[in-house]
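# After the sequence you'll find the predicted model.
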Amino acid sequence: MKERPLMLLSNDDGFSAPGLAFLVDVLRPLGDLIVCAPDTARSGMSAAITATVPLRMRLISEEPGLTIYKTNGTPVDCVKLALNYLFKDRKPDAVFSGINHGTNASVAIHYSGTLGAVIEACINDIPAVGLSLDSHTWNADFEPSRPLIRCLAEQVLSKGLPRGSCLNVNIPNTSDLKGLRLCRQARGRWVEEFDERKHPRGDHYYWLTGNFYNDEPESEDTDMHAMKEGYVAVVPSCIDMTDYRLMQQMQGWDLK
């Protein structure tokens, strides 16, 4: 008898986040799930790991097909701990991270704890998918994305992903999703501002604010454009950050 697919789920919004609960509900019919997620929000952690304090992992609940753990670590810590202690006998068939409350399109992939977990799985040669909804509201409506997420997950489980590759999936905040669209990562940047305030004791402190700026608003093949048009943006990404075009150009440099 063929084994049911085994999946690891994580996120950066914490183990109690509605986005993670929804993802569990979508994927549970497809296989057995082990959730290992931070005990509280760890957004913007990227590839951060914990090295100065002990990590702790606590079992929250266990039932047939679904086991949930929380840790005091980052999303990457969660994946590392899970792969080393929860998957000793069998490697997961796929890792899914999210669904994040807030988009991780364009350059946000570099800051995202959601994608940090994905990249860690990718480094370990496990097919991995990061999912994010373009809404920071805690009671955001994830339901319109259900059939599209399931469709993509079924494809990943049956076909796998090339070694060193992963998927960054971003969902527009609309009830009228048009489908999945393969696209590239948009070139953009955050125009950052800091809200400076003064503490009653005299010290100054700062809250990071700012807005995203799309450097190519007219391009129609990007994740930003796909989301604007009502499509779920699917960006194939890889962990090899080598710039092969620049490498070729530098062959003519006088490097001693």
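Structure received.

# all contacts plus neighbour counts: C-alpha atoms, from now on.
Noted.

# got a list of what L23 touches?
L23 makes contacts with 98-99, as judged by C-alpha atoms under 8 Å, 6 or more residues apart in numbering.

# okay, pairing it with this:
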Amino acid sequence: MTKKKPTILVVNDDGITAPGIRVLIEEMQLIGHVIVVAPDSPQSGMGHAITIGKPLRLDKIELYDGVEMYKCSGTPVDCVKLAVNKIFKGNKPDLCVSGINHGLNNSINVLYSGTMSAAVEGAIEHIPSIGFSLDDFSYHADFEHCRKFIQQIAKQVLENGLPTNTLLNVNFPKTKELKGIKICRQAGAHWVEEFDERVDPHNRDYYWMTGKFELQDKGEDTDCYALEHNYVSVVPVQFDMTAHHAIPELNTWTFDR
């Protein structure tokens, strides 16, 4: 008896024409039946934003031969919501993959990432989900060294599943000399922002956000350490943001009745 191919939802935040999503589509086609729903324009840094103040549009397009594809006017999370509700009509895909993002989504970046938020939304829908990112912002980034690891990780998730309310955040260093995969924790770091202030022709101030990434965590079990040492980092991510360790302490506080 021939085993049925898994159905795979492919999404991203760089837009439906981004080179990274094409590589991800090609790799997923080797594993299963692919359906793509992606933003019609770049949506980097959108986090878990959803569209509520204006209508959403979902248009079927023919971009790559043999691939069912839809462009969405909304955010990466909108793409997943529309895919589940309008394309799959409640019949969940076997896997949701997001990316390949142009630029890392390691450490604190996971909170800002549209790529990862799309994968988070997949996990909220009880779909095994993975976000993939590469340390290269260039439009012409070379993703070739990512391919075999993408397949390996996707196949493992399909075979073994993921713990409840958990997804994977996978990041690739730019180097082609990869040493393998490391299961990691998210490194402790943050962005120190600066705002370049300028004046427009109407004499009104405007700002461009700049900044630098500051890593405080020197642990050797983190995603930042793995990437620095030429490993593919794989971090299991949860969307329950409860600080469970803080509950006992807060229960010692005294509140008026």
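Cool, the structure landed. These numbers come from a predicted model, not from an experiment.

# I'd like to know how far F142 of the first structure sits from Q185 of the first structure.
23 Å (C-alpha to C-alpha, to the nearest Å).

# same thing with G179 of the first structure?
Plainly put, G179 of the first structure is 18 Å away from Q185 of the first structure if you go by C-alpha to C-alpha.

# These two - which one has more neighbours?
Q185 (21 against 14; other C-alpha atoms under 10 Å).

# all strands of the stretch 51-200 of the first structure, in order?
For the stretch 51-200 of the first structure, applying DSSP state E, counting those that start in this stretch gives strands covering 57-63, 66-71, 94-101, 128-133, 165-171, 180-182, 188-198.

# ok, then the element right after the last one?
Sequence-wise, the next helix or strand downstream of strand 188-198 of the first structure (DSSP states H and E) is strand 204-214.

# What are the contacting residues of that following strand?
The contact list for strand 204-214 of the first structure, computed with C-alpha under 8 Å, 6+ apart, reads 186-199, 224.

# In ChimeraX, how would I select the buried members of those?
Only the buried entries of the contacts of strand 204-214 of the first structure go into this ChimeraX selection, using 16 or more other C-alpha atoms under 10 Å:
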select :186,187,188,224
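
# What distance do you get for the nearest residue to P6 of the second structure once chain neighbours are set aside to L158 of the second structure?
Residue nearest to P6 of the second structure in three dimensions, not counting chain neighbours: G32, with 4.8 Å by C-alpha to C-alpha, 6 or more residues apart in numbering. Separation of G32 of the second structure from L158 of the second structure (C-alpha to C-alpha): 10 Å.

# ok, now E194 of the second structure?
The gap separating E194 of the second structure from L158 of the second structure is 42 Å, by C-alpha to C-alpha.

# next one: V37 of the second structure
Counting by C-alpha to C-alpha - V37 of the second structure and L158 of the second structure are separated by 20 Å.

# which one of the two has more residues nearby?
V37 (27 against 15).

# Checking the more buried one next. Helix, strand or coil?
Following DSSP: H, G, I helix; E, B strand; the rest coil, V37 of the second structure is assigned to strand.

# repeat for the one 4 residues further on
Per three-state DSSP, the secondary structure class of S41 of the second structure is coil.

# That one matches what in the first structure?
By TM-score structural alignment, S41 of the second structure lines up with T40 in the first structure.

# what's around its match, how many residues?
T40 of the first structure: 17 neighbours (other C-alpha under 10 Å).

# Leaving out chain neighbours, which residue sits closest to it?
Counting by C-alpha to C-alpha, 6+ apart, the residue nearest T40 of the first structure is G14, at 4.5 Å.

# you'd agree that neighbour is in a helix?
No: going by three-state DSSP, the assignment for G14 of the first structure is coil, not a helix.

# For E121 of the second structure, which residues are in contact?
So E121 of the second structure contacts 77, 80-81 (C-alpha under 8 Å, 6+ apart).

# Turn these into a markdown table, columns for distance to N105 of the second structure.
Output for those, formatted as a markdown table (distance: C-alpha to C-alpha, whole Å):
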| residue | distance to N105 of the second structure |
| --- | --- |
| V77 | 16 |
| V80 | 19 |
| K81 | 22 |
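
# Rebuild these as CSV, extending it with neighbour count and distance to V120 of the second structure.
Listed next are those as CSV, based on neighbours: other C-alpha atoms under 10 Å; distance: C-alpha to C-alpha, whole Å:
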residue, neighbour count, distance to V120 of the second structure
V77, 29, 8
V80, 29, 10
K81, 18, 11
